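Chemist: fold the following and give me the result.
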Amino acid sequence: MAEAFQFELVSPERLLLSEQVIEVVVPGTEGYMTVMAHHAPLMATVKPGVVTVKTPDGKPDSYVVFGGFVDVTPDGCTLLAESAVHVTDIKADELQRRIQDAKEDFEDATTREDRAKAEDLLGQLTTLEEAIKAA
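Modeler: Below is the predicted model:
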């Protein structure tokens, strides 16, 4: 059986989760990563997506994050999210508002860098919307 480690999911508003888990799947900007006990130290940026945790009893649970940072140590994992909610609490209208804002940012971008950044965020939010619909 997999060994448990401490995981914390923190947003500016509150601590969403602080418990022992056996696995965390994080949407990193370089791709999804799976964190388990005794993972090598790592800091990475997090893109909008679904974070999935598996508790020691094998039950999965999911949270939607809108960017942030993850800090992994051999003893635990902390995800500092820009914004996060339990997947069952995500509001379709809030996600649609974020998608619309990203579309407007894309249309209003005046530099290639700003346009690329807005296009990337729009793609991430659209992918997130599809993942939530499938869940």
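Chemist: going by C-alpha atoms from here, please, whenever you check contacts or count neighbours.
Modeler: Fine.
Chemist: report the buried residues of the top helix by length along the chain.
Modeler: As assigned by DSSP state H, the longest helix anywhere in the chain is helix 112-134. Neighbour counts using 16 or more other C-alpha atoms under 10 Å place 115, 117-119, 121-126, 128-129, 132 of helix 112-134 among the buried residues.
Chemist: ok, so of those, who is nearest residue 88?
Modeler: Distance ranking of the buried residues of helix 112-134 against residue 88, using C-alpha to C-alpha, places residue 132 first at 9.2 Å.
Chemist: any idea how far residue 8 is from the closest residue to that closest one other than its chain neighbours?
Modeler: In space, and not counting its chain neighbours, residue 132 is closest to residue 87: 7.5 Å by C-alpha to C-alpha, 6 or more residues apart in numbering. Look at residue 87 and residue 8: by C-alpha to C-alpha, to the nearest Å, they are 16 Å apart.
Chemist: would you do the same for the sequence below? I want to compare the two.
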Amino acid sequence: MATFELELVSPEKLLLSRPVEMVIIPAAEGDMGVLPGHVPMIVTLRGGVISVRENGQETERMFVRGGFAEVGPTRVTVLADTAVPVANLSRAEAERLIETAERDYQAAAANDTPEKREAAMNHLLAMRAMKDAAQAA
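Modeler: Alright, predicted model coming up:
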């Protein structure tokens, strides 16, 4: 089967760099499947799970809090704000982060600019996606 090069990078390190058959990324507009030969584009990521497929099966699941992906016909580069293997997520930690994010959003909704409110809401949604991913692991 045809492959393309996938690189997943977080601020701390290069997490993944190898040929894969398919990747599903949590684009801001919705989950996006990428196969070899995909049209070039740059997309914003929302909090969610990146799913990697090799040899006809899912081989990796990584939670990302957000970031960007550059998609091309032979390469996909994901620049993630934060990336954690789904198996390493903690539901209890995600619930704690949701509580903090909810407080931050309430404070932003009362006092801040629309941009800061949107950023606070995006963070809250990402933490909820983290909890969902932790439950599914």
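Chemist: can you pull the TM-score for these?
Modeler: After superposition, the two chains reach a TM-score (TM-score structural alignment, normalised by the length of the first structure) of 0.88; 133 aligned residues with a C-alpha RMSD of 1.7 Å.
Chemist: so is the most far-flung residue of the first structure relative to its centre in a helix, a strand, or just coil?
Modeler: Distance from the centre of the first structure peaks at residue 110, with 28.4 Å (C-alpha atoms, centre = their mean). Using DSSP: H, G, I helix; E, B strand; the rest coil, the structure places residue 110 of the first structure in coil.
Chemist: can you check residue 93 of the second structure too?
Modeler: helix.
Chemist: that older thread, would you turn the buried residues of helix 112-134 of the first structure into a markdown table with distance to residue 95 of the first structure?
Modeler: Output for those, formatted as a markdown table (distance: C-alpha to C-alpha, whole Å):
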| residue | distance to residue 95 of the first structure |
| --- | --- |
| 115 | 20 |
| 117 | 18 |
| 118 | 15 |
| 119 | 16 |
| 121 | 12 |
| 122 | 11 |
| 123 | 13 |
| 124 | 11 |
| 125 | 8 |
| 126 | 9 |
| 128 | 9 |
| 129 | 7 |
| 132 | 10 |
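Chemist: run through who's touching the longest helix of the first structure.
Modeler: With contacts defined as C-alpha atoms under 8 Å, 6 or more residues apart in numbering, helix 112-134 of the first structure is touched by 47-50, 87, 95, 98-99, 102-103, 105-107, 109.
Chemist: if I look at the aligned residue in the first structure for residue 19 of the second structure, how far off is residue 69 of the first structure?
Modeler: Matched by TM-score structural alignment, residue 19 of the second structure corresponds to residue 20 in the first structure. Separation of residue 20 of the first structure from residue 69 of the first structure (C-alpha to C-alpha): 20 Å.
Chemist: one more: residue 120 of the first structure?
Modeler: For residue 120 of the first structure relative to residue 69 of the first structure (C-alpha to C-alpha), the value is 17 Å.
Chemist: same question for residue 17 of the first structure.
Modeler: Counting by C-alpha to C-alpha, the gap from residue 17 of the first structure to residue 69 of the first structure is 15 Å.
Chemist: which of these two has more neighbours?
Modeler: Higher neighbour count among residue 17 of the first structure and residue 69: residue 69, with 18 against 15, using other C-alpha atoms under 10 Å.
Chemist: contacts only, for the more buried one.
Modeler: Residue 69 of the first structure touches 43-46, 79-81, counting by C-alpha under 8 Å, 6+ apart.
Chemist: quick one: which of those residues is nearest residue 24 of the first structure?
Modeler: residue 79 (10.2 Å).
Chemist: list the contacts for the closest one?
Modeler: In this structure, residue 79 of the first structure makes contact with 7-10, 68-71, judged by C-alpha under 8 Å, 6+ apart.
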